[in-house]
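Participant: sequence plus predicted model, see below.
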Amino acid sequence: MASFNSPSHSASTPPVRSVSTLSRFERNRERALELFASKGFGQVSLRELAAHLELTAGALYHHCSSKEDLLFEFIEEHYEGLLALLARRVQGTPPLEVVRNLTASLLRLYQRRPLHFQLAMSEARCLGPAHQQRIGELRDRFQQCLLQQFGIGPDIDPALRQSTGQAIAHLLEQMPTWMNHSSLPETERLALLENLTLGAISQLLSHIENRHPLQSRGFRRAAILRKPA
């Protein structure tokens, strides 16, 4: 594991350091993210990675034991960022507002970290078993938090609940990339993505309601299907 600790790896906010006090690895770390995203993790040699970071291979080993450790950190940061969004959600928020808030928050996160999204979707398969397990745990936490947001409790059939969590998580993780090349103004793009997401999640919840009526848990599907005039 690399010795560099980003803010997402620490429960407390680290002290702000000036650029001049950062190591070369810390200053250039994001270049590795760009290299993995542009060439594909498997196509990047350790020697090329070190050169891209303006380091020798030996100096790179001082900060991380392998290029896989660095890829793992980027993907771990991605899921910790997603979990941080859900941690800010207020319990009891109407489902329609949950979708609106999540759509806007995910787009903002994607605008800050587009390459993190790309690596998580395309390169996570390159991780070894131990790293895969850790990412799997974070992904499961993300799915469980989403299920809680939409009032889908543990009394649902376990297989259906798990599949629903996976579907919603995958939908929301992919959503920010849907209109990468759209020429729409930002407000219109957000509105379109919100409606697309709303429709997809509504259908998922409708399917669950048909199998397990949700009204007894204080959740009405109409609340998410109907937008105020």
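Facilitator: Thanks, I have the structure now. Numbers count the residues shown, from 1 in each chain.

Participant: switch to C-alpha atoms for all contacts and neighbour counts from now on
Facilitator: Will do.

Participant: quick one: buried residues of the biggest helix by length in the chain?
Facilitator: The residue-count maximum for a helix in the chain (DSSP state H) belongs to helix 186-211. By neighbour count with 16 or more other C-alpha atoms under 10 Å, helix 186-211 contains the buried residues Leu190, Leu193, Glu194, Asn195, Thr197, Leu198, Ile201, Ser202, Leu205, Ser206, Ile208, Glu209.

Participant: next one for the comparison:
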Amino acid sequence: MPVTQPSPDCSRYQTTRSQALRLFAERGFSRVSMRDLADYLGIRPGSLYNHIDSKEALLFELIEELYEQLLHGARQVQRCAATPAERLNGLLEAHLRLHASMGAYFRLAEYDGHCMASEQQAQIRALRARYTQQLVESVERVTGQPAGNNRRAALSGIVALLNQLPAWIEAPELSPTARHELLRDMVLSALRGALRGTQD
């Protein structure tokens, strides 16, 4: 069966997305003007809208893609995990490992989401809530107890920690494996502390 090649327009758009993502992550979304973006892409400002609908629409698309990937990873863990503990550990592992390929996406999601329109922010909050619910359900299965409001709030904070921690801890002296183990241990420690400190 012949392999379908992406259309030139599709390939051009994917290249535009990748370059824009790099620039947003390096400078911060709010510091990049449309002219800056056009210069970076090597095109005239007037032709930028032939490549993207708007800067905000592109930001939304990138952050949406991140949460779709997180949810996809959570579904895969749910199918493969044999025990509640394996599911919880697998969920944390999959989240941390996604930073290797989507680190710039995480930075946009955590620091530039407020630049989107209110409707777009609401859609991202809904995706994030769906993902947080995966963590809540995993913890409920491990503890055997339903999560009340306090515990849900604490677990929402753990999601924020998972999103931000790899960018905080560079640790160039560590091997990639050792760094990953450090990050995992820090998240598990924070999770244990959050569960001890919440009374529902």
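Facilitator: Perfect, I can see it now. Computed from a predicted model, the values in this text were never measured in an experiment.

Participant: quick one: TM-score?
Facilitator: The TM-score (TM-score structural alignment, normalised by the length of structure 2) is 0.82; 194 aligned residues with a C-alpha RMSD of 2.6 Å.

Participant: circling back: counting by contacts, list what the longest helix of structure 1 packs against.
Facilitator: Packing contacts for helix 186-211 of structure 1, counted by 3 or more C-alpha pairs under 8 Å, 6 or more residues apart in numbering; DSSP states H and E, involve helix 95-112, helix 158-174, helix 221-225.

Participant: immediately after the first one, which helix or strand?
Facilitator: Which is helix 95-112 of structure 1. From helix 95-112 of structure 1 onward toward the C-terminus, using DSSP states H and E, the following helix or strand is helix 114-122.

Participant: give the aligned range of that following helix in structure 2.
Facilitator: Helix 114-122 of structure 1 corresponds to residues 103-111 in structure 2, going by TM-score structural alignment.

Participant: mean deviation (superposed) between the matching stretch and structure 1, please.
Facilitator: Here stretch 103-111 of structure 2, set against structure 1 after superposition, deviates by a mean of 1.0 Å using mean C-alpha distance after the TM-score superposition for structure 1.

Participant: one step back: and the helices and strands packed on helix 186-211 of structure 1 as TSV, adding distance to Gly136 of structure 1 and mean neighbour count?
Facilitator: Shown next, in TSV, are these (distance: least, C-alpha to C-alpha, whole Å; neighbours: other C-alpha atoms under 10 Å):
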stretch	distance to Gly136 of structure 1	mean neighbour count
helix 95-112	20	17
helix 158-174	11	16
helix 221-225	29	17
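
Participant: wait, which of those is closest to Pro15 of structure 1?
Facilitator: Proximity to Pro15 of structure 1, assessed across those by C-alpha to C-alpha, is greatest for helix 95-112 (21.1 Å).

Participant: give me the contact list for the closest one.
Facilitator: In this structure, residues lying in contact with helix 95-112 of structure 1 by C-alpha atoms under 8 Å, 6 or more residues apart in numbering are 81-82, 85, 89, 117, 149-150, 172-173, 176, 190, 193-194, 197-198, 223-225, 227.

Participant: cool, stretch 127-139 of structure 1 as well?
Facilitator: Stretch 127-139 of structure 1 is contacted from outside by Glu68, Leu71, Phe72, Ile75, Glu76, Tyr79, Glu80, Ala124, Arg125, using C-alpha under 8 Å, 6+ apart.

Participant: and that stretch, which residues are buried?
Facilitator: By 16+ other C-alpha under 10 Å, the buried positions in stretch 127-139 of structure 1 come out as Leu127, His131, Ile135, Leu138, Arg139.

Participant: ditto for stretch 32-43 of structure 1
Facilitator: For stretch 32-43 of structure 1, by 16+ other C-alpha under 10 Å, it's Ala32, Leu33, Leu35, Phe36, Ala37, Phe41.

Participant: cool, stretch 20-27 of structure 1 as well?
Facilitator: Phe25.

Participant: distance from the chain centre to it, please.
Facilitator: Offset of stretch 20-27 of structure 1 from its chain centre (C-alpha atoms, centre = their mean, to the nearest Å): 26 Å.

Participant: and if you look at stretch 113-127 of structure 1?
Facilitator: So, by C-alpha atoms, centre = their mean, the centroid of stretch 113-127 of structure 1 is 10 Å from its chain's centroid.

Participant: superposed on structure 1, what's the mean shift for stretch 10-17 of structure 2?
Facilitator: Superposed on structure 1, stretch 10-17 of structure 2 shows a mean distance of 3.2 Å to its aligned residues (mean C-alpha distance after the TM-score superposition for structure 1).

Participant: and for stretch 89-99 of structure 2?
Facilitator: Taken over the aligned residues, the distance from stretch 89-99 of structure 2 to structure 1 averages 2.6 Å (mean C-alpha distance after the TM-score superposition for structure 1).

Participant: count the residues that sit near the nearest residue to Arg35 of structure 2 once chain neighbours are set aside.
Facilitator: Spatial nearest neighbour of Arg35 of structure 2, chain neighbours left out: Pro45 (5.5 Å); criterion: C-alpha to C-alpha, 6 or more residues apart in numbering. A count of nearby residues for Pro45 of structure 2, using other C-alpha atoms under 10 Å, gives 14.

Participant: so Pro45 of structure 2 sits against His51, correct?
Facilitator: No - with contact defined as C-alpha atoms under 8 Å, Pro45 of structure 2 and His51 do not form a contacting pair (10.6 Å).

Participant: what do we get in structure 1 for Ile43 of structure 2?
Facilitator: By TM-score structural alignment, Ile43 of structure 2 lines up with Leu55.

Participant: also Leu127 of structure 2?
Facilitator: Here Leu127 of structure 2 is matched to Leu138 in structure 1, going by TM-score structural alignment.

Participant: secondary structure element for that match?
Facilitator: Per DSSP H and E, Leu138 of structure 1 falls inside helix 129-149.

Participant: hang on, the earlier thing: any chance of a markdown table for the contacts of stretch 127-139 of structure 1, columns secondary structure?
Facilitator: Below are these laid out as a markdown table (DSSP: H, G, I helix; E, B strand; the rest coil):
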| residue | secondary structure |
| --- | --- |
| Glu68 | helix |
| Leu71 | helix |
| Phe72 | helix |
| Ile75 | helix |
| Glu76 | helix |
| Tyr79 | helix |
| Glu80 | helix |
| Ala124 | helix |
| Arg125 | helix |
